[in-house]
Every structure is written in C-alpha cells, then in structure tokens.
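>>> sequence first, then the predicted structure, then my questions.
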Amino acid sequence: MLFYKKLLSAFAGAAQSLGAGAILVNPWNVTDVATAIGRALNMLPAEREKRHKHNFLHVKSHTAQEWAGTFVSELNDTVIEAQLRTRQVPPRLPTDIAIRRYLHSTNRLLILGFNGTLTEPVEKTGDQIKEMELKVHPELRQPLTALCSDPNTTVVVLSGSGRKVLDDNFKEYDMWLAAENGMFLQPSKGEWMTTMPEHLNMEWVDSVKHVFEYFTERTPRSHFDFEERETSLVWNYKYADVEFGKLQARDMLQHLWTGPISNSSVEVVQGSRSVEVRAVGVTKGAAIDRILGEIVHSKSMTSPIDYVLCIGHFLGKDEDLYTFFEPDLPSIGVSLPRSKSTTEAVKFPAEKKQALKIPASSKNGPKSLSQNKVQKPVSNSDQKKTNNQICSSPRRPAQENTSWNVLDLKKENYFSCAVGRNRTNARYTLASPDHVVEFLMELADALPHSLLHS
C-alpha cells in the first residue's frame, strides 16, 4: 500500500507541520477518508514524490536538536527578562571619566546606535509621514567628523535600519555602517557586503508579510515598511491608539505563532510599540564578532583595541552587544548568553582570559577591499535579490595561520550605555539622544586641535 504515508488526520498534532505534503482527512467522516484513499491510490508518481520530498525536508531541518536549542534560548530570555525587572537602574554615564580614558588609550572602537541615539528630536505635529523619517541630529555633524578623522578611532554605526537609511544619513562620514542588526556591512568609503551566516533560512518572510499587511490595514496609523529591510520584518504601531495597538499586537502574535512561524526558525522581538520577526540568532551581539574581524582585516591593525564605547537605544534582544565586550561578566549570568563562536573567540587578557584572535595575515600589510570581504558586495543600485540568493553569497574561506589578540580591554576602558532605557544590561544610561549629542560634542572638543579642523 502506497497511500498510507500520504494520509494524515487533520486533528493530529503533526498536521500543522506535515499537512502541506500529506492529504488531510477527517477520520470521523467515512466518505472523506474513502475519497482520500482513492486520491492517494491514483496519485501520479511525480506528485507523490514531490509531497514526500517536501515533508522529508521539513523533518530533516526541524530536528530535536534545533527544537531544544530554541526552547533553551526562550527559557534564557525569560530568565533575563525577570532579572532585568529586579535589577537596579544603572548610573548615569560618567562623561568626564569616559573622555579621560579615551584620551589615554591608543586604539579605540566607538559603536553607536542610530534610532533613538543619534536621531534629531521629532516634533509631534500630527504629520506621521514626516515624523517617521529618521534623520541624524544636525548638531552631530562637527563632532562626528572630528571623531571619524581620528586615525586611532574606528566609528561604527550599528542599527536595525536598512542600508538606504544609513546611506542617506552617514555617507559623508569616514565611518563603518552596519545595517539590519549587522547583517549588512559597509567599510569606510567602501561598498556594502552581507555578513549573514550561511544557510540562514528566510522562507518565512512572505507568509509573515501577509500577516503584517493584514494588521496594518486594520490598525489605523500603524505601518509596515517591507521594502526597507531584507533580513527582518517590523510592524510598528507607535502612532496608533495605545490600547488598540496593544490589542492588535496581541492578536498578531497569536496569528504568527499558530500559523506562519509555528515551525520556522525565527524569533519574535517585541518593542515598546512594535513587533519584529527575525531569523534565530540574528542579533547585534552575534554580528559584532564578524564585524570586528572585517575591521581588523581591512585596517590592517597591528595593535589591540584597548578602549570600547558602546551607546545605543537597543531592544532587549540586542543587548547581547553590551555583554559581548564585558571584561567582568557577573557570576550569576544576568547577561544574554554568547553564541558558540563568540564564547570561543572573545575573552579578555586583563581578566586572565584569552582574547579574541584574528589570523596573523591580517596584520601583514594592507590588502585591497576585494581581498578582505567575507561576502559578495551588495550595491543599493543593483536589482534587489531574493533572500535565498543573498544568503548563498560566497564566504571567505577559513584561515589556518597563527593568531594575535585583537582585544586588550580592561574594565576601566569599557563604557556601555543605554539611551532612554532603565532596564538594561549596559553599565550606564543616558536619558535621551540630546544627552548623547552633548557627550559626543564634549568628546570631540577634547581631541587634539589638528583633528577638530581636519
């Protein structure tokens, strides 16, 4: 009998995941079952093979190991959220100390968020289209120019926004841009490249897009910019009625978990007034090790980074960026767990740990950008590719040379700062983007006179 593999009760738990390749039946309806048996017996071999292949691939990719990893990850997130609710509010960023330590260091890394960090204040005029436009604060032009001109400082803007938004706001500066939570990277004055992990599954995008469109139509003043990003989808109800928006967001989550993403390797990240769906493991902290490797390789660094300043208004899921650089992790583990590649790669010699290492060939002299890229360059002017095509871009082969320490970061030279958030993994806080602007202006003013006028 060939049809037994093709029939599946519509009430079985497996119907949700294997229903696409099987013939679903109501086992209590004799006529329905008989009809389905006849259909299975007379099914063409090509269709039978196609259905079997579809279900086989699903079973092969959704393993017990993957389920366990997702389950443990969600448990860790729950623990972290509970710990954040009971933690004390971090102190305000000690700007004087941060500036003094900056001036006494030799190789600095500045990681800045964009939205809610470097953006200009938005006047509530009722013009939603104008309010939605993200623009860099006008008073940041001089300090950003000065900081980017410092040969001993590398400035990275790491944002969830798309490439076009970052290009429009920062193309005039000599800085690195990391779009879509670090999945796309543009070196200083270089071309965009993708840093996505291999085999990143984006097949869920179209089905989630339909759900977001459905709720956008039914929630006045909500919006969903599906053309801006390629590795995540965000539905925003910031301008909608607060209570109605929350109710719609709750209904949306039920639709997502019981439908499009019930068996997909994705994570739902809830903001204060947004719902974001992204592939599992796509966070700013997971991307920063790849970004660091590119920076070291491209700039041919020969001395370790000894000062890191990380400021941003990041979602809780992305605060693993703060703990990535943390030299003195708490013993109770209140921070997000690092990925396997991160834990193996990043340690800190100041705390008697092994440092992040990069192949020694990176420091053997400058190389052209085309030699250093981990991914195929992606131009905004090129025709937009499908998600699967982007994910299959070639990677740089692993190198087997001896390594050297990239980070020599002592506790007093690391400053992580959350903007506008009190529950955070960061060491310090600043209240608003205006305070970030004030601090960066003070930092730029402390630079040597030659850099201020370069």
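Perfect, I can see it now.
>>> all contacts plus neighbour counts: C-alpha atoms, from now on.
Noted.
>>> ok, which stretches of the stretch 101-250 of the chain are helices?
Along the stretch 101-250 of the chain, counting by DSSP state H, counting those that start in this stretch, helices occupy 128-132, 141-149, 163-170, 205-218, 242-258.
>>> burial of Lys238, as a residue count?
Lys238: 17 surrounding residues under other Cα atoms under 10 Å.
>>> give the contact list for Asn115.
Going by Cα atoms under 8 Å, 6 or more residues apart in numbering, Asn115 touches Leu134, Ser159, Ser161, His313.
>>> can I get those residues in TSV with distance to Leu452?
Shown next, in TSV, are the contacts of Asn115 (distance: Cα to Cα, whole Å):
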residue	distance to Leu452
Leu134	27
Ser159	26
Ser161	29
His313	27
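>>> just to revisit the earlier point, how about the helices of the stretch 101-250 of the chain in JSON lines, adding distance to Ser341?
As requested, those are exported to JSON lines (distance: least, Cα to Cα, whole Å):
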{"stretch": "helix 128-132", "distance to Ser341": "36"}
{"stretch": "helix 141-149", "distance to Ser341": "29"}
{"stretch": "helix 163-170", "distance to Ser341": "26"}
{"stretch": "helix 205-218", "distance to Ser341": "26"}
{"stretch": "helix 242-258", "distance to Ser341": "29"}
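>>> check it against this one:
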Amino acid sequence: MYQPGDTIWVNDYHLMLLPALLRQRLPDAIIGFFLHIPFPSSEIFRCLPTRKELLEGVLESDLIGFQTYSFARHFLQTCSRILSLEATPRGIQMDSHYVNIGIFPIGIDIAGFNEKRSQPDVGRWVEVLQEKYAGKKIIVARDKLDSIKGVRQKMLAFEQFLTNHPEWQGKVILIQVALSTTEQNELQAHITDVVSRVNSKFSNIAYQPIVFLHQDISFSQYLALLTTADAALITPLRDGMNLTSHEYVACQHDKHGPLILSEFTGTYGTFGACLRVNPWDYRQVSDAIHEALSMNDEEKYNRWQSLYDNVATNTAQYWAASFIAELDKVKADTSRRYSTHIPVLNPTTFGDTYAKTKKRLFMLDYDGTLAAFNKSPQSLPSPQRINQVLQKLSQDPNNTVYVLSGQSKDNMNIRLGNISTIGMSAESGAYIRQPGGQWEDVFDNVDVSWKPAVMEIFEYYTERTPGSSIENKDVSIVWHFGTADHPQFGAWLAAECQNHIMESIGKNTTVHAIAGKQNIEVIPRDITKAAVAARILQSVQPDFVMAIGDDRADEELFAYINKLNIPNTITCTVGAKSTEALYFVNGVHSVLTILENLP
C-alpha cells in the first residue's frame, strides 16, 4: 500500500518492533510511533529479556510520541542506560538518523461526545437514576478488572470513608462498573470479598453503600451515570491518560461534580483542578471523598470550568493533528538524512575547485579522523604518515591548516607540536594555537566549579572498572572506559555513568556529558568546535573550506560551516551515521588518502 511521500503512523506497545521492520523494507519512509500506555522506569524495563530488541525496534521511528513528560523521561533514561545513547529531552541521536521525542496528551472527541450525550435515551436513564437514588449522593467509577486499575484499593478506601465519616452512612452510594478482561486472575474474588464486607457492615433494609456491576452497561446508561454523579472516583495504580475522567468532566455541565483522580494517571499532569490522591493511601482517598461531597457550589464550578477548558482544548482531533504536524516537520527537515543519501567524499568531487581557489582553510579532527583509536589514550599513535600529510598540506602558501582536537594542550604538543606551520585547537575548542604561535584561551573565566562533583562520580566508576582511567584537563574531565580490562563491562557502566552525571549535575550546571566511542567527556556547553571555528574565520577569509571529523563534537562544527556563505564548502564525517556533513568517508585511511592526493 505504501507510496513514496506517504506517512506511516504506528500505534501502541504491541507494535514496538514494527518501525524497524518497516525501515528495512522502506528506508526512506517517514515513520511515527505513539505509545498509549505508560513507559516504565528503566529499573523495570531493564528486566525484560527482549529489552534491547524492543528499544531498537521503536527507535527506527522518526518521531516517538508519549502521553506525558514522565513517560518520555523514562524512555530517554532507558535508552541511555541500556543502549548507551546520548539522549536529550528533544530526542536521541542514532548512528543512522535522529529520533524526535514529543509529548502529545490524548483527549476525547468533545463535539461527538456532546452529541451522544444529548440523545433522548440518555435523558430517560438520567430520570431513572435520579428517581432511584433520590436524596443520596452518587459516586461513580468504571474500570476494567485489571490489577493495575486499583478497584480493590478503591473499595477499601471507601470502607474507610464510611468508617471515618459516619455522618455519610446511608447517604452515599458508590456505583462501580467493573468490566471483564481476558486475564485469568483472582482479583475478582478479592474485590467481591471487600464489597460483601462493606455492604454487610453498612447496609440496612433501604440502603446498600456499594453497587458493584461486574458487567458493561450500554453507552447511554454510562453517560447517564456520569451525568447524575456527584463525584467521580478514578484511582488506578498506574494508567495512561484515562479518558473516563475526560468523559466525566464533559457530562458535568449542570452539576459540576468534583473529580477525584489518582496521581498515577497520565491525565493528572494536565488536570490541576481535580482532587489528587495516592490510591495506596486509603485515608487520603477517604478524606478526598469527604471533601468532594462537602464542597461548596462556587468551588465546584471553578474547578469544573478549569477541567472542562482543558478537555475542550486537548481533544482527540488536536492530539492527532499535532502529532501529524510534528511528523511533517520531521519530513521537511533536510538535515535528517541517512548517510547513504550523501555522497562519498572523493578527490574528483572537488579537485578542480581546489586547484582554482587561492585561500583554503582545513579544519581536521584528530582522534578517529587523522589517527585511529588506540588501546591506551596516553600511548602515541605512529605519527609519521599523519605528520607528512599535515606538513605537505600546510606548506602550500594558499592553505591554512588547523587540527581541532578534544585532547589537552600537552598531548597536542607531543603529537603535532613539531609542525609549526599548522594551527591547533585543544580541549574541544577551549584553547587555540595559531600557526607558529603560542597557546591562547578562547574563553575568559570558564566556570569549572562543577569539576569536583564530576570527579567524584568518575572515581566511583573507575574503582568498579579495572583498566579504565580519568583524564583531568583544564576545562573538562574525561573518563576513558575503552581501556577497561573488560570493554563490554566498561561500555555498560559508561551508560550508567552518563545518566548519573546528567541526572545529578547536568540539570544544575551548564555542562554536558558527551559520549564518545571509548570515553565520556564532561565539558561546559559553551565550549565547542564551532566557537573556535568562528575565531579562526575572523583571521582567515577563505574561498574554500574543508572540515572533517568523526564524532558528535564535530556535528556542531559541520552545522555552523554549512550555514556560512563560503563559496566552496566541504564538510565530511568519518563512518556511516546521521550527520550534518555533506559527505562521508569510511575511515581514517580514506581521510589520509584524500588529503595525500590533493593536487
């Protein structure tokens, strides 16, 4: 059925593997995924034997939607811990593409719902209920008989309400509609025991406090029940949005009955005017029932109006439209290209242009671009070929060559200090050395007050990862886990470490943890290769620019250079990944070969 340009929208947890299966068949498709249920915390999700496959399946989407911020946060933390991915509140950078994360609270079709509510059959059932329960306060509830819906806890809380507030005995009726599920569990027996006990304790010949209907009722009866109610008691132990609360608010145009809502529903995040309860705290639920039934009309109306405004705004139509609109933005964003869609960098691509231009600027990354990664970050790579390439390139009077590295000034001096004709940048842009010059600070008064806290965290993980090491630079700290005795264990702990840093420090300081292939670097957010490139371009006005790099720190540099109006711009990433670069090469050997073969 798929035609080029179509949008694919996958819905709910049953199909978490589907985006990856679709991506194999349709690599260019725009795929959205929406999760209608809560996403569990990483502590729970990591117990699943298929945790990796489920995450990788859904991460082939271009956009993943959640009901609330907390569900999205759990997902991002889980991806960070299990897959060692760099996650931000807006999305996740994969090797093949970028995944957007969005919050889209679902609602109801308010216009269609009001139309059904106005049907004559509903009005007849309202009259029946008003006559049957005249003089009584009605509390309504409708739940599936699932263990997470908290029906038993609700009955125990109602029992405590009648015990703690005897003045309401004989005056309040809880009507609980309990829908059957396919689960075979003992829950019904446990609930029935509580219902029987409450009814036998508080009933009389004319009064039964709990009406327990283990059946579904017609939609008109359901609407009549919501319309007649004096309060709604919605207390699941864990739930998505729970649209019963939306339907109750829409039905309360005349009575403005309060809504008692569990804090563990997704809806609670947008329903500030409800009465919030912890369904495990029976006393709190009991007090909330008393407050709801005792509330004055003015407060009832003000709370209801606030809730109704929310229901009328965040409709089902708005939810669908906002999700599709966000997917359309993704579709229009040309930077989300797969590396297979950008050409391989080849000297024939730009050979003629290179020969004709007179003022050329080269900005080259070091580790992973000019030099391959080594077992030990302190050991020297074989410098001969790299030095020859850089010397030849920089001796051309038309060329200005800079090597931009995340390494310290001392390490850069050891590796390339003997080549006076090149410029260098150290610590990802904190320092710069002009060709033939001395090291200078790019930034003034860099705040490093966060370093002791980060060092403490890194020391904790270093103790548990034999073979790993900490490198304390002037403005950043790096934990090298690629040198661990057991690299797989080191990589696993690195994901924990990155999550730990951003949770404890990243929220309160202007630093970020950059996960490399073999290390984690914590560095102030302002210090970037793009910032040092801007400094270089103040003194060099090139008509040809080439920037080559291999990791996430280089992406900001690529994005910055691509936006400049320099006549001949070549940005190139090393390896197949989602990138801001215009070209890619397969590895270090390819980079050196291209530079060697320049005319």
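Perfect, thanks for sending it. Source: prediction; values computed, not measured.
>>> what's the PyMOL line that selects buried ones from the contacts of Asn115 of structure 1?
Of the contacts of Asn115 of structure 1, the buried ones go into a single PyMOL selection, burial set by 16 or more other Cα atoms under 10 Å:
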select buried, resi 134+159+161+313
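>>> could the helices of the stretch 101-250 of structure 1 go into TSV alongside distance to Glu319 of structure 1 and mean neighbour count?
Listed next are the helices of the stretch 101-250 of structure 1 as TSV, based on distance: least, Cα to Cα, whole Å; neighbours: other Cα atoms under 10 Å:
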stretch	distance to Glu319 of structure 1	mean neighbour count
helix 128-132	24	12
helix 141-149	24	20
helix 163-170	21	17
helix 205-218	24	16
helix 242-258	22	14
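>>> please name whichever of the ones you listed is nearest to Gly190 of structure 1.
Nearest of the helices of the stretch 101-250 of structure 1 to Gly190 of structure 1, taken as Cα to Cα: helix 163-170 at 11.5 Å.
>>> need the residues that contact that closest one.
Against helix 163-170 of structure 1 from outside (Cα under 8 Å, 6+ apart): Leu134, Lys135, Val136, Leu177, Ala179, Glu180, Phe184, Glu228, Arg229, Asn380.
>>> just among these, which is most surrounded?
The most crowded member of the contacts of helix 163-170 of structure 1, judged by other Cα under 10 Å, is Leu177 (28 neighbours).
>>> tell me who's in contact with whichever residue in structure 2 pairs up with that residue.
By TM-score structural alignment, Leu177 of structure 1 lines up with Met424 in structure 2. Going by Cα under 8 Å, 6+ apart, Met424 of structure 2 touches Tyr402, Val403, Leu404, Ser405, Met412, Ile432, Arg433, Gln434, Pro435.
>>> so which of those residues comes closest to Ile82 of structure 2?
Using Cα to Cα, Ser405 comes nearest to Ile82 of structure 2 of those, at 28.7 Å.
>>> do you know how far the closest one is from Asp474 of structure 2?
Per Cα to Cα, to the nearest Å, Ser405 of structure 2 is found 14 Å from Asp474 of structure 2.
>>> and Arg73 of structure 2, by the same measure?
From Arg73 of structure 2 across to Asp474 of structure 2, the span is 32 Å (Cα to Cα).
>>> tell me the SS of Pro542 of structure 2?
Here Pro542 of structure 2 is coil, with the state taken from DSSP: H, G, I helix; E, B strand; the rest coil.
>>> and the aligned residue in structure 1 for it, how many neighbours?
Under the alignment (TM-score structural alignment), Pro542 of structure 2 pairs with Ile305 of structure 1. Applying other Cα under 10 Å, we find 21 residues neighbouring Ile305 of structure 1.
>>> many thanks, I have nothing further to ask.
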